[in-house]
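> return a 3D structure for these sequence lines:
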Amino acid sequence: MSIFNRKTLAAFLLGSTLTVGLGAFAVERHMGGHGPAMAAGSHMERMLKHLYVEVDATDAQKAKIDPLMKAAMDDLKPMHEQLFQLHKQLASQMAAPTINRAELEKTRASGIALADKASVRVVRLMADIGDSLTPAQRQKLAERLDKMHERRRHRD
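Here you go, the predicted structure:
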């Protein structure tokens, strides 16, 4: 497996971790639970525990990675709300008596800009976490991600 593929897989895992964490935030929020931040936080903790087991992370590495993840979640949470608002805006635009293509395009462009901003943050997180892991740990992570990707590909 080339370095590019390993980096791509690492990006996928960390991006998925954040996406799923933000998804838990959204579900909790819309289901009227006991606090969206708590739901996303507990989901993030479970995902990190799995990550730590997979790469055999040391306590020192965990102490570095935990605050990195928390900071990323704090940065991405407002973006999640913005995305929710964009979805509402698109639904409203589609329900209008006439389709305003210029407004739809403007909303689409806003969504792309938001996705770009989020991806920049996720890549920064990946680099920060990667700096905390050894090459052997990153290799383990890449192998695990490859297996996950294969299972997912066969399900679809």
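> okay, CA-based contacts and neighbour counts for the rest of this
OK.
> from the centroid of this protein, which residue is nearest?
Leu18 (2.5 Å; Cα atoms, centre = their mean).
> going by neighbour count, list what's buried in the longest helix seen in the chain.
Ranked by number of residues, the top helix in the chain under DSSP state H is helix 59-95. The neighbour-count check on helix 59-95 (16 or more other Cα atoms under 10 Å) flags 61-62, 64-65, 68-69, 72-73, 76-77, 79-80, 83, 86, 90, 93 as buried.
> chain center to it: distance?
Relative to its chain's centre, helix 59-95 lies at 8 Å (Cα atoms, centre = their mean, to the nearest Å).
> ok, so of the buried residues of helix 59-95, who is nearest Arg101?
Nearest to Arg101 among those is Gln93, at 9.2 Å by Cα to Cα.
> and this one, please, so the two structures can be compared:
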Amino acid sequence: MSIFNRNTIAAVLLGGALAAGAGAYAVDRHMNSASPHSAVDATAHVDRMLKHLYVEVDATDAQKSQIEPLVRQAMQDLQPMHEQLHKAHAAALQMLTAPTIDRAALETARAQNLQLADQASKRLVQLIADVGDQLTPAQRQKLAEHLSHMHERGHGMHHG
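Below you'll find the model as predicted:
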């Protein structure tokens, strides 16, 4: 396998780990949306995710100082998208319980949700590239190996 392919795979796996973290963050926010501690819980989750990442790749202090703001900004960017999807879900439930099904409204909602998912996906890919730029090829390889083992065991970074 060429170095480009290994690095590409490592970046994708890193993105998967970060996406899993972002997904867990979104679920945490959804589950705790009524709690006044939601922002604290989300921050704590991101802190745990980053700490785990840093240990796995033996990140330097300089790398930590570059990666942390990238991840935190991505979480801030993704939060409004999560909130929009939450509202869309509630709207879809309302449409499904209406006396008649408005197929046009459902289709419009579906198309809007796809656009939102595409925006979130693009933001996650940007995060993958940004974080990957901060890691050495050897660190990306370490992370890819760790994530591969975690995947084989059916675990993700967000479980730690």
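> circling back: okay, the longest helix of structure 1 sits on what stretch of structure 2?
Aligning helix 59-95 of structure 1 against structure 2 (TM-score structural alignment) gives residues 61-97.
> of all the buried residues of helix 59-95 of structure 1, which two lie farthest apart?
Gln61 and Gln93 (47.1 Å).
> number of residues surrounding the corresponding residue of structure 2 for Asp146 of structure 1?
For Asp146 of structure 1, the aligned residue in structure 2 is Ser148 (criterion: TM-score structural alignment). Using other Cα atoms under 10 Å, Ser148 of structure 2 has 16 neighbouring residues.
> mind listing what's buried in the helix or strand containing Ser148 of structure 2?
Taking DSSP states H and E as the definition, Ser148 of structure 2 sits inside helix 137-153. If you call a residue buried by 16+ other Cα under 10 Å, then helix 137-153 of structure 2 has these buried ones: Pro137, Gln139, Arg140, Gln141, Lys142, Leu143, Ala144, His146, Leu147, Ser148.
> do you know how far Ala24 of structure 2 is from Ala90 of structure 2?
To Ala90 of structure 2, Ala24 of structure 2 is 20 Å away according to Cα to Cα, to the nearest Å.
> residues in contact with the corresponding residue of structure 1 for Gln115 of structure 2?
Taking TM-score structural alignment, the alignment pairs Gln115 of structure 2 with Ala113 from structure 1. If a contact means Cα atoms under 8 Å, 6 or more residues apart in numbering, then Ala113 of structure 1 has no contacts.
> returning to what we had before: look up how far Ser121 of structure 2 lies from the match of Asp146 of structure 1.
21 Å.
> ok, Ala62 of structure 2 next?
27 Å.
> OK, contacts around the residue of structure 2 most remote from its centre?
Taking Cα atoms, centre = their mean, the residue of structure 2 most remote from its mean C-alpha position is Pro99, at 37.0 Å. Residues near Pro99 of structure 2 by Cα under 8 Å, 6+ apart: none.
> and it, helix, strand or coil?
coil (DSSP: H, G, I helix; E, B strand; the rest coil).
> kind regards, and thank you for your time.
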